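[1] here is my input; please provide its structure:
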Amino acid sequence: MANLNLPEYFYQSHQVRELEALVCEHSGVASIQLMKRAGTAAFHLARELWPNCDNLVVLCGGGNNGGDGYVVAALAAQKGVNVRVLAAVDPAQLTGDAERAYRYALQESVVVEFVNDWSKPSIDDANTVLVDALLGIGLMGDVRAPSAAAIAFVNRSGLPVLALDVPSGLCADSGAVLGSAVVATATLSFVAIKPGLVSGAVNHVGELYLEDLGLQRLRQVNEGFEQALSVVKPALKRVTTNGELEALQPRDASAHKGDFGHVMVIGGGAGFGGAVILAAEAAARSGSGLVSVATDPLHVVAVLARRPELMAVGVPSGQELELLLERPSVLVVGPGLGRSPWAEQMLQQAAATQKPMVLDADALNILAAGRVLAKSGKRANWVLTPHPGEAARLLNSTVDAVQRDRYSAARNLQAIYGGVVVLKGAGTVIASDQGLMVACVGNPGMASGGMGDVLAGVIGGLMAQGLSPLNASTLAVCVHGDAADLAVLDGGERGMLASDLIPYMRELLNP
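    Take a look at the predicted model:
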């Protein structure tokens, strides 16, 4: 996802309409001119991304998204590009700006073909690019039959696709696939980035770009516009490593290990010692002054052999853990924990301390089962880090339901359990009592064992250094994802291991 230049705040589709209306009101520009700006930006992006494109096929629907497509087609014809329009809606039914854009295309001699049967159109595959202007941000409910057939036509073509504003069939606000959706190579979002483009079905979005249609320039030159704009509150904040590093203060020259907290990682049931090693090493490398490990006695030797700076204690029962819990300032519970009676005892003893905690992996599954902690028990000083499967269990829901609306899932988890919720995945969502945030970081190479253990350790290490649960979570998520991107540059996605991230995370935390 081309997200390096994305803005700090994202807006839902109804807010985008408000922003668009404000741009027209304060600039004196008619809505058809904004449509022409959108179409112009899309045409130039298509030429930039595919400079050898000889044929442009634009698929147009009946709304303003279709109007954007007609503008693209008109500009392509002006520039001598071989272009045709496949219309999913009879142009005779067009109204408003969409009809004006259609007339503009006809004026430029664009061939417009109304398609009733999407099994019939043929496309010359040689250097051809498709432009998806079928359905925009106003889609309500699942895609109906005529549009679904057009979407299927796009997806089976195997050609590069530029989606205008949002891939057709994708919910702009949640990222849910509404029955079926275009799988785009690139998406050009207009006015603002919509939340559904950065978390959820990101496979449908491809490379993501923004054309704000003059919004930022208007902010710079029009004080009244800036004031009017403040009324539209963003739905989502994007967090980045650079932005979140401000919470991590420089160290005094006289600092000692006691100044930076003590993390205890609790987990590693029999046969799962690697998880606690990863979490503990990540906590130490993120700057915690002291890190200890409470684990099954079988794993003590392995912990010390891997990282002698760690303090490893074999704990055969929860009663023995109780004696060790006075010194740590932050607890990370769950990596490799398992769901045995031993695991439940360990979680129960940790929770009884009321100390700041990070709950990961099987600690979350035990929490979901309700056998140790009340499911309604809310805490302000813990961080929950579920993947979609764990989130589904915590919500008594399904993975599909969580992935259809990751924002609502994270918000609901936070409402039930309090504290901070880090819903992991492509476009990690962080929910707190301050609202929703998203981190557009990471890559598919992170789909390997141990990544969540490393993340939990970093969150715990940052909390031990005095960061709030929210600041620790946002910084850790960003550093974790950015470290994975750096690791990919060195060795590629395939075969990347969780431990590969740790040196890069240390580097990122010491700018």
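
[2] CA atoms for contacts and neighbours, from now on please.
    Will do.

[3] residue contacts, residue 195?
    By CA atoms under 8 Å, 6 or more residues apart in numbering, the contact list for residue 195 reads 10-12, 172-175, 235-236.

[4] the longest helix in this protein is where?
    The longest helix of the chain (DSSP state H) is helix 469-491.

[5] narrow the contacts of residue 195 to those in helices?
    Among those, no member is found in helices (DSSP H).

[6] need these in a markdown table (columns: neighbour count and distance to residue 41).
    Output for the contacts of residue 195, formatted as a markdown table (neighbours: other CA atoms under 10 Å; distance: CA to CA, whole Å):
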| residue | neighbour count | distance to residue 41 |
| --- | --- | --- |
| 10 | 25 | 20 |
| 11 | 23 | 20 |
| 12 | 20 | 21 |
| 172 | 26 | 20 |
| 173 | 22 | 23 |
| 174 | 22 | 25 |
| 175 | 26 | 24 |
| 235 | 17 | 25 |
| 236 | 20 | 25 |
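
[7] alongside the first, I'd like the structure of this one:
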Amino acid sequence: MPRELPESQRLPRALYRAEQVRALDRAAIEQEGIPAFELMERAGAAAFSILRSRWPEVRSIVVLAGPGNNGGDGYVLARLAHQHQIAVRLLMLGEHQGLRGAAAAAAQAYQDAGGVAEPFTRVPPDAELIVDALFGTGLGRPLSGIWAEAVAQCNASRAAILALDVPSGLQADTGAILGAAVEASATVSFIGLKQGVFTGRGPDCSGLVCFDGLRVPARIYAAEVLSARRIDWNQQVRLLPRRRRSANKGDFGHLLIIGGAAGMGGAPRLAGEAALRTGAGRVSIATHPGHASVLNLTRPELMVHGVREPAELDALLHRSSLIALGPGLGQADWGLALFERALALDRPLVVDADGLNLLARAPRRRDDWVLTPHPGEAARLLDIAVSEVEADRFAAVQRLSERYGGVIVLKGAGTLITGPGTRPIAVCTQGNPGMASAGMGDALTGIIAALIGQGLEPALAAEAGVCLHAAAGDRAAERGQRGLIVSDLIAELQPLLAESDGER
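    The predicted structure is shown next:
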């Protein structure tokens, strides 16, 4: 059985594009005088160490080696496995007769140690563990032909897969799949973590992510400004301010949630409860009169108001300190009228769901809002296809920021957050597939708004809110991902916050 390794606490926070990591590799060789073959030896040894730690009982491996440096790392690992009496089949793809430099030296060292390399024809059906050493970051076009066939056979195999640096076929900068990609059980990344591993299809393909800096001196990293940064709840919880013993509810914001068109009253109800569980001082809901009388029957702490005409919203707007706009709002005349009324007031805003769909109809910029689109809403806001958003989520979130201002939260696997200033894009590395269910976005809206109400700047509230939401989802998923509903997540918010308060 595989043995789990520590993950989030030991991974660096800094994320890079592939070209940046290649520049760091060159600097280690040219400025620090570390021979390229020595770096390859370190990479192969680090990968072999992780293989032994995670799969201590493995007795045979299949190494798929490409014709570049990633294949050279595979040759080193294969040699070490052979020397430790692990049966090795090294299968070559591409022109290995043309290997140069460190990769050629690694291949020769493997053969000198008694290792055998053979051309790839198929992945052995009895493979116990497969090492993906085909491309790493060196792929610039979609996989096809024998390469795509090798990837398909890997994914169809029952064997565990260890990918070296980046799963072959995964675009290291974007998290998109180039035609086909290895779906690894674990990935060991070298020198710098690649940003695409943590968003889009990256989490699907990478499995457990491990890291080894190959003992590259810290000083060479000063030349590269990280392209993104990895965040999680263990880090973000430190942003939450302590509560004074003399505090009162007025210190923690009066949130007004606007939404809940006829038949959609559940959305603002979920946002409201999530806000209360995150520590909002007061939460009011402006909603359709048809269900106003029942929205707070099971949560009387919510102050619910039926609003038929936009003018009826004014008193609620002026009593509030911030607004969450969009959960269940709808896009008909009622929702549009409330949307425009809310935007006319100078209040911090968190905009989600139909608020975003209405914004896409008439784009405008503001500096005081947080927009929280999923990929479909992002596509409408940018007037592009969803596939274009998912092809490069980093570019999409930047375009949203440029067009709409404020803070942008692009939801999905590896949620991205960007805001004003020069801070690199934040990537949340928590969350799970069980959270792909209705109402999760409504809860996130309430969480972020509650944190703004408690004094966090919108960008920091968005980062902390995304991570709290993800951590609560992970806690709820300990009982199983399938069938997880948003109420399960909301139930974990207060315990998580209580634990965090106790630790500080």
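
[8] still on that earlier bit, check the offset of the following helix or strand past the longest helix of structure 1 from the chain's centre.
    As assigned by DSSP states H and E, the chain's next helix or strand after helix 469-491 of structure 1 is helix 501-508. Put simply, helix 501-508 of structure 1 sits 21 Å off its chain's centre (CA atoms, centre = their mean, to the nearest Å).

[9] what residues sit buried inside helix 501-508 of structure 1?
    By neighbour count on 16 or more other CA atoms under 10 Å, the buried set for helix 501-508 of structure 1 is 501-502, 504-506, 508.

[10] residue contacts, residue 65 of structure 1?
    Residue 65 of structure 1 neighbours (CA under 8 Å, 6+ apart): 98, 133-136, 164-165.

[11] at 6 Å instead, please
    Contact analysis of residue 65 of structure 1 by CA atoms under 6 Å, 6 or more residues apart in numbering lists 133, 136.

[12] give me the nearest residue to the residue nearest the centre of structure 1, chain neighbours excluded.
    Taking CA atoms, centre = their mean, the centroid of structure 1 lies closest to residue 427, which sits 1.3 Å from it. Excluding the flanking residues, the one nearest residue 427 of structure 1 by CA to CA, 6 or more residues apart in numbering is residue 199, at 4.2 Å.

[13] surely that neighbour meets residue 429?
    No. Taking contacts as CA atoms under 6 Å, residue 199 of structure 1 lies outside contact range of residue 429: 7.6 Å.

[14] list the helices and strands the longest helix of structure 1 packs on?
    helix 241-244, helix 451-464, helix 501-508 (3 or more CA pairs under 6 Å, 6 or more residues apart in numbering; DSSP states H and E).

[15] what about the strands in the stretch 151-300 of structure 1?
    Using DSSP state E, counting those that start in this stretch, the strands assigned to the stretch 151-300 of structure 1 run over residues 161-164, 186-190, 207-211, 236-238, 262-266, 290-295.

[16] out of these, which is the most enclosed?
    Ranked by mean neighbour count, the strands of the stretch 151-300 of structure 1 are led by strand 262-266 with a mean of 30 (mean count of other CA atoms under 10 Å).

[17] so that strand aligns onto which residues of structure 2?
    Counting by TM-score structural alignment, strand 262-266 of structure 1 falls onto residues 254-258 of structure 2.

[18] now the matching stretch on structure 1. Mean distance?
    Overlaying structure 1 shows stretch 254-258 of structure 2 at a mean distance of 0.4 Å from the equivalent residues (mean CA distance after the TM-score superposition for structure 1).

[19] show me what that stretch is in contact with.
    For stretch 254-258 of structure 2, the surrounding residues in contact (CA under 6 Å, 6+ apart) are 282-286, 320-325.

[20] could you rerun that using 7 Å?
    Applying CA atoms under 7 Å, 6 or more residues apart in numbering, the contact partners of stretch 254-258 of structure 2 are 268, 281-287, 320-326.

[21] farthest-separated two in these?
    Farthest pair in the contacts of stretch 254-258 of structure 2 (CA to CA) is 281 and 326. Separation: 20.6 Å.

[22] ok so, going back, save the helices and strands packed on helix 469-491 of structure 1 as CSV, and put in distance to residue 304 of structure 1 too.
    CSV is the format used below for those (distance: least, CA to CA, whole Å):
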stretch, distance to residue 304 of structure 1
helix 241-244, 31
helix 451-464, 17
helix 501-508, 18
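
[23] so for residue 416 of structure 1, which of these sits nearest?
    Here helix 451-464 is closest among these (CA to CA), at 20.5 Å.

[24] so the closest one matches what in structure 2?
    Aligned using TM-score structural alignment, helix 451-464 of structure 1 spans residues 440-453 in structure 2.

[25] quick one: the matching stretch to chain centroid distance?
    The answer for stretch 440-453 of structure 2 is 18 Å, by CA atoms, centre = their mean.

[26] that stretch vs structure 1, average offset?
    Mean deviation for stretch 440-453 of structure 2: 0.6 Å (mean CA distance after the TM-score superposition for structure 1).

[27] quick one: contacts of that stretch?
    By CA under 7 Å, 6+ apart, stretch 440-453 of structure 2 touches 252-253, 267-268, 270-272, 274-275, 278-280, 324, 327, 350, 352, 458, 461-462, 465-466, 469, 486.

[28] likewise for stretch 88-102 of structure 1?
    By CA under 7 Å, 6+ apart, the list of residues contacting stretch 88-102 of structure 1 reads 32, 60-64, 66-67, 70-71, 114-115, 147.
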